[in-house]
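S.K.: build the 3D model from these lines:
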Amino acid sequence: MASKPWKQNDHHGGGDGAGRDESADREQRGGEAEEEPVNPLAIVPASTENHRPATPAAPADAAPAAAGIGGGAGQRASVRQVRKEEVESKIAAWEAAELAKVHNRFKREEAIITGWEDEQVEKATACLRKIERKLEEEKARAVERMRNDVAVARQKAEEKRASVEAKRGEKLARVLELGKLMKIVGKPPSKRSFF
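M.R.: Just a heads-up that it's a prediction; the model follows:
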C-alpha cells in the first residue's frame, strides 16, 4: 500500500479533492453498491444473483404516488393546460362552424333578396314599357284625331268662305243691277235700303 499512497488518501478523505468528489458521487447515487463489471462477450453474466438492474422497475401504483409527491403539481398543471387547449380548440372549431353557418345563411338570404329585387325591378320595367306603349298608341290616336279635326275645320272654313263669297257676289250683282235700273229710270234711290 505504500506504493500507492494516493488511493489511501482518496478513501480516507485526504487532502486532495478527488476523494471528496468520489464520495459525493456515491451519495448522489443514493448509496448504491458498485455494480460488478459485466463482460460484454460473455453469454451469461458471471453472477446473476448479485446482478441488479441499474433502475429497478417501480410498481404501477407507485407512479401516481411519486407523481403526487414530487412532480404532481407540474403534471397536474400540464394536464390542465392540455384540457384547456382542448377546450379552446373545440370552442374555436365551434365558433368557426357557427360563423360559417351565419355567413352561408346571410349569403342565401342576400341571394333571395337580390332575386326578389330583380323580379320587382323587371315587373316595374315591364309595366313601364306597357304604359309607354299605351301612351305612344294614345298619342298616335290623339295626333290622328287632331289632324282629322284640323282637316274638318279647314274644310268647314272653306265651305263657309265659299258661302260668304257667294252671298257677297249675289249682293254685288243686285247692287249693280239696281244701279243700272235707276240710271235707266232716272230716279234716285230712296233713303231706305233695298236690302
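S.K.: for the rest of this, base every contact and every neighbour count on C-alpha atoms.
M.R.: Fine.
S.K.: all helices of the protein, in order?
M.R.: Along the chain, counting by DSSP state H, helices occupy 5-11, 18-28, 62-66, 72-185.
S.K.: mind putting those into JSON lines with mean neighbour count and distance to F195?
M.R.: Listed next are the helices of the chain as JSON lines, based on neighbours: other Cα atoms under 10 Å; distance: least, Cα to Cα, whole Å:
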{"stretch": "helix 5-11", "mean neighbour count": "14", "distance to F195": "179"}
{"stretch": "helix 18-28", "mean neighbour count": "14", "distance to F195": "164"}
{"stretch": "helix 62-66", "mean neighbour count": "12", "distance to F195": "150"}
{"stretch": "helix 72-185", "mean neighbour count": "12", "distance to F195": "9"}
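S.K.: let's see this one next to it:
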Amino acid sequence: MSHNHRPPLDESDDEIREIHALNSPQPSSSVRGRSPSFTPSVRSNSNEADYFSSVSREFDALVVAGSAMEPIIDPNLVRIREEEEETNPLAIVPDRNPIPPPQREAGGSSNDRGSVVEEEVSVHRVKKEEVEAKIVAWQTAEIAKINNKFKREDVVVNGWESEKVDKANARLKKVERKLEEKRARATEKMQNDAAKARRKAEEKRASAEAKRGVKVAKVLELANLLRAVGRAPSRRSFFF
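M.R.: From the prediction side, this is the model:
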C-alpha cells in the first residue's frame, strides 16, 4: 500500500503551517466536497492511493529541503512554543499586508536621554529629600532628648538648691535666736551693772555729803568758840 511510504510525524508538532506545493495534483470534486464530519468517500481505491502517494512524495521533498538548512532559534518563537523558525520557502506563506515597524523621530534619542537624565535627577532629588528629612527628624529627636535631660537636671538642681537654702535659713534663724538670747542676757546684765553703779554712786555721794556737813558744823562751832574767847585762829587747821 502507498500509505506505508508516509514518514512518521513528531507528536510535539501539534500545529502544522499551511503548505503550498509547486505542483500539487488537483483532487477530484468528490474530495473537495467532503463534509467535515469525515463521511466515507465514494472515490475508487485507485484514485485515493494515487493522491496520497503524491502528497507523501511532496512532503518527503519538503522535509529533506528543510533539514538541509541551519535552524535559527528566535526567542519570540520560543515564547509561543515554536522551537525553530520555519525556513523552508515552500512552506512559508508570505504576508501580503506586513505591519511597518514603528519609526522613531530624529530627536528621539536626545529626548530619551533627556528623560533619563530628568528621571535620575528626580530620583536623586527624592533621595536627597529623604536624607534631609531623616537628618531633620534625627536632629529634632536629639534636641528633644537634650532638652528633656536638661529639664530633669534643672529640676534636680532646683530641688537641691531649695533644700540647701532651707537648711541655711534654718541655721540662720537658729543663730539669730541664739544671738537674740545672748543680746537679751547681755542687755539685762548691762542694765543690772548700770543700776548697781548708780546705787553705789548714790551711796558714795550721800556719804561725802554727810562728811561735808559734819566738817562744816565743826568749823562753825570752832568759829563761835574763837569769837567767844577773842582769839584769832591759827594758820594750822584743826581738821586737816
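S.K.: got a TM-score for the two of them?
M.R.: Once superposed, chain against chain, the TM-score is 0.55 (TM-score structural alignment, normalised by the length of structure 1); 133 aligned residues with a Cα RMSD of 3.2 Å.
S.K.: thinking again about what came up before, in a markdown table, list the helices of structure 1 along with distance to S193 of structure 1.
M.R.: Shown next, in a markdown table, are the helices of structure 1 (distance: least, Cα to Cα, whole Å):
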| stretch | distance to S193 of structure 1 |
| --- | --- |
| helix 5-11 | 181 |
| helix 18-28 | 167 |
| helix 62-66 | 153 |
| helix 72-185 | 10 |
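S.K.: just tell me what V87 of structure 1 corresponds to in structure 2.
M.R.: Counting by TM-score structural alignment, V87 of structure 1 corresponds to V131 in structure 2.
S.K.: so its match versus A144 of structure 2, what's the distance?
M.R.: 20 Å (Cα to Cα, to the nearest Å).
S.K.: over to A201 of structure 2?
M.R.: Per Cα to Cα, A201 of structure 2 is found 82 Å from A144 of structure 2.
S.K.: for V117 of structure 2, same thing?
M.R.: As for V117 of structure 2, its distance to A144 of structure 2 is 40 Å (criterion: Cα to Cα).
S.K.: please apply the same query to E118 of structure 2.
M.R.: Distance from E118 of structure 2 to A144 of structure 2, counting by Cα to Cα: 38 Å.
S.K.: circling back: of all the helices of structure 1, which one is nearest F194 of structure 1?
M.R.: Across the helices of structure 1, F194 of structure 1 has its closest neighbour in helix 72-185 (9.1 Å, Cα to Cα).
S.K.: with structure 2 superposed, average distance for that closest one?
M.R.: Here the mean offset of helix 72-185 of structure 1 against structure 2 after fitting is 2.2 Å, by mean Cα distance after the TM-score superposition for structure 1.
S.K.: how far off centre is that helix?
M.R.: 34 Å (Cα atoms, centre = their mean, to the nearest Å).
S.K.: and if you look at stretch 45-56 of structure 2?
M.R.: Between the centre of stretch 45-56 of structure 2 and the centre of its chain there are 85 Å (Cα atoms, centre = their mean).
S.K.: name the residues of that stretch that come out as buried.
M.R.: Residues Y51, S53, S56 are the ones in stretch 45-56 of structure 2 that count as buried (16 or more other Cα atoms under 10 Å).
S.K.: which of these sits closest to V156 of structure 2?
M.R.: Nearest member of these to V156 of structure 2, counting by Cα to Cα, is S56, at 107.0 Å.
S.K.: ok, that closest one to V121 of structure 2 distance?
M.R.: S56 of structure 2 sits 66 Å away from V121 of structure 2 when distances are taken as Cα to Cα.
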